[in-house]
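[1] please work out how this folds:
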Amino acid sequence: MGIHKIFAFIAVSLLTLPISPAYSATSSQDSFLTPYSAVYSTIWKKGITMKVKGTQTLSKQANGTWQFSFTADNFFASLSEKSTFTVKNHQIIPTHYLYQSSALGKKRKAELFFDWTKNRVRNDIKNKPWNMSIKPNTVDKLSVQLQIREDLKQGKDNFDYLIADGGYTKNWRFKRLKTENIETKFGEISAIKMIRTDNKDSNKQTSFWFAPKYDYLLVKLTHKEKGGDSYTLDIESLKVLAKH
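    Below you'll find the model as predicted:
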């Protein structure tokens, strides 16, 4: 797997300040997720072991839109991924998605523009834009993580999602398992374990842990592939942000 794909995987899964005790799911259940900035550490094992730190930020803008971003870099590569969206009836409605990466001198960029008046998305890759039709409730591959969190927060039990990615609408499916106690830099945290189920045929195993105490924040992720390659993501720090 190339380093571009490694960084992309880290971003899809995903302020050196201690966690705030005030960060909890105490706000109205009718509100969206709490703005925050979090740092995750990732260990990638594929013959060699590589460590990467990434920052994930959710913020609400003055015009009422939301922005969700992930950035990561090390000596060899860098990645920036951002989704802009609105929320209606607990459903994320993306308007713009941007992916940029640089690895060993090679740069990549992908950009999506969502037009919900026509239910279409324009995809611009390598300055070659094209359009495709999308169904309602389609999200991008970054904001889907927030949609999972919101659906957990609302007590839903269906975790099937349509993802606009790479010229296709893909179906990502997840299954909720039991609640587990996991060790983090903040101590032991009770978290809901979920697994991705649409990729079992490829002998991949991906597990996620979301913590209800912290507004269903992703606190841990593990990914294993046939042959022994693996990724582990753990939360390191969290800072609550004020809403505009």
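[2] could you use CA atoms for every contact and neighbour count after this?
    Noted.
[3] next secondary structure after the top strand by length along the chain?
    Ordering each strand of the chain by length in residues (DSSP state E) puts strand 168-184 first. Proceeding N to C from strand 168-184, the next assigned helix or strand is strand 187-196, under DSSP states H and E.
[4] buried residues in that following strand?
    Across strand 187-196, burial judged by 16 or more other CA atoms under 10 Å covers 189-196.
[5] before we compare anything, build this one as well:
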Amino acid sequence: MTIRSLLTALLGLGLLFATPAMAATSPAKAFSATYNVLRGGEPMGVATIQLRAAGNGQWLYSKNVKGTSGLAAMLGANVSESSRFRWKGDVPEAISYDYEMQAAIKHKQRHLVVDWTNNRVSVDEGKGKQSYPASPGMVERNTLALALGLALRNGQQQIALPVAVRQEVQTQNFEVIGRETVTVPAGRFNAERVDRTDADHGFSAWYAADRYLLPVKISQHDGGDLVMELVSYTTR
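    This next block holds a predicted model:
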């Protein structure tokens, strides 16, 4: 693996302030989940994902990936993502999103904020801010996996989500293509496989939505042959 491909892979793992949330109750409980991260079938790191209430009707969703093997460990490569959102029905509607990738030779960050009063998204990557219109029920890339899990729990088979990316709100489409048996460190699951259908990035996720809101396995080929496998999932 080259250093460039490693950094591209870490960027691919990342597969918005506002008024208080309108939902009176939360459709999800606080949780903590741990994943093994592999690239090309080889161990690369460990990911920890947490969801917790932040008060004032808002929630925090964080993902931290630490390079533990190979070049990722040698470069001290780490990725942290933090999202603040409010519930809009069963959708984690975005409020803010922060991304930071640190390695021995490179540092990259992104700060995304939603001003729901004026329906504008602002994105800053350190090279000047960009702004574009917000869309109701919008998520961002960090909370996308959670939004898909909630939709599957509600029985949806075809899912279209507005996702705030760097320059626009992009509608991303997903579909349940069947059930497959998946074995990961957390166990053996008869899981629903969900594929993204509007892009050629090769994104697939396997969910046991009756047990966990996050996938038990994720496979993503954009930025490298990346796989995340569930190790543990604990509600709090």
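[6] can you give me the strands in the first structure?
    Going by DSSP E, the first structure shows strands at 36-46, 48-60, 66-73, 77-88, 91-103, 106-115, 120-125, 128-133, 160-165, 168-184, 187-196, 205-211, 217-224, 230-240.
[7] quick check: angle from the fifth one to strand 120-125?
    In other words, strand 91-103 of the first structure. Angle of strand 91-103 of the first structure versus strand 120-125, following axes from the mean of the first three to the mean of the last three CA atoms, to 10 degrees, is 10 degrees.
[8] against the first structure, where does stretch 129-145 of the second structure fall?
    Counting by TM-score structural alignment, stretch 129-145 of the second structure falls onto residues 129-145 of the first structure.
[9] for that stretch, which positions count as buried?
    For stretch 129-145 of the first structure, the neighbour count (16+ other CA under 10 Å) marks 134, 138-145 as buried.
[10] any chance of these in a markdown table, plus distance to Lys60 of the first structure?
    Formatted as a markdown table, those follow (distance: CA to CA, whole Å):
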| residue | distance to Lys60 of the first structure |
| --- | --- |
| Ile134 | 25 |
| Thr138 | 21 |
| Val139 | 18 |
| Asp140 | 18 |
| Lys141 | 19 |
| Leu142 | 16 |
| Ser143 | 14 |
| Val144 | 17 |
| Gln145 | 17 |
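[11] and of the residues you listed, the nearest to Met50 of the first structure?
    Met50 of the first structure has its nearest neighbour among these in Leu142, at 22.5 Å by CA to CA.
[12] nearest spatial neighbour of the closest one, chain-adjacent residues omitted?
    The spatial neighbour of Leu142 of the first structure that comes closest, neighbours along the chain excluded (CA to CA, 6 or more residues apart in numbering), is Val12 at 5.4 Å.
[13] and the one you found, what does it touch?
    Neighbour list for Val12 of the first structure: 141-142, 145 [criterion: CA atoms under 8 Å, 6 or more residues apart in numbering].
[14] of those residues, which is the nearest to Arg176 of the first structure?
    Nearest to Arg176 of the first structure among the contacts of Val12 of the first structure, counting by CA to CA, is Gln145 at 13.9 Å.
[15] that closest one against Gln56, yeah?
    No - proximity of Gln145 of the first structure to Gln56 does not meet the contact threshold set by CA atoms under 8 Å, at 11.4 Å.
[16] quick check: the aligned residue for Phe68 of the first structure in the second structure?
    Aligned counterpart of Phe68 of the first structure in the second structure: Tyr61 (TM-score structural alignment).
[17] same check, this time on Lys156 of the first structure
    Taking TM-score structural alignment, the alignment pairs Lys156 of the first structure with Gln156 from the second structure.
[18] centroid residue for the second structure?
    Central residue of the second structure (CA atoms, centre = their mean): Asn142, 2.9 Å from the mean position.
[19] about what we covered before: ok, so of the contacts of Val12 of the first structure, who is nearest Leu233 of the first structure?
    Distances from Leu233 of the first structure to the contacts of Val12 of the first structure, taken by CA to CA, are shortest for Gln145, at 14.2 Å.
[20] how much space separates that closest one from Ile48 of the first structure?
    According to CA to CA, to the nearest Å, Gln145 of the first structure stands 28 Å off from Ile48 of the first structure.
[21] circling back: and for the nearest residue to the match of Phe68 of the first structure once chain neighbours are set aside, the neighbour number?
    Leaving aside its sequence neighbours, Tyr61 of the second structure sits nearest to Leu51 (CA to CA, 6+ apart; 4.5 Å). By other CA atoms under 10 Å, 21 other residues sit near Leu51 of the second structure.
[22] aligned partner of Leu51 of the second structure in the first structure?
    In the first structure, the residue matched to Leu51 of the second structure (TM-score structural alignment) is Leu58.
[23] quick one: map Asp210 of the second structure onto the first structure.
    Superposed on the first structure with TM-score structural alignment, Asp210 of the second structure falls opposite Lys213.
[24] same check on Thr8 of the second structure?
    Here Thr8 of the second structure is matched to Lys5 in the first structure, going by TM-score structural alignment.
[25] distance check, its match against Val12 of the first structure.
    Taking CA to CA, one finds Lys5 of the first structure at 10 Å from Val12 of the first structure.
[26] can you check Asn137 of the first structure too?
    18 Å.
[27] and what of Ile182 of the first structure?
    Going from Ile182 of the first structure to Val12 of the first structure by CA to CA gives 21 Å.
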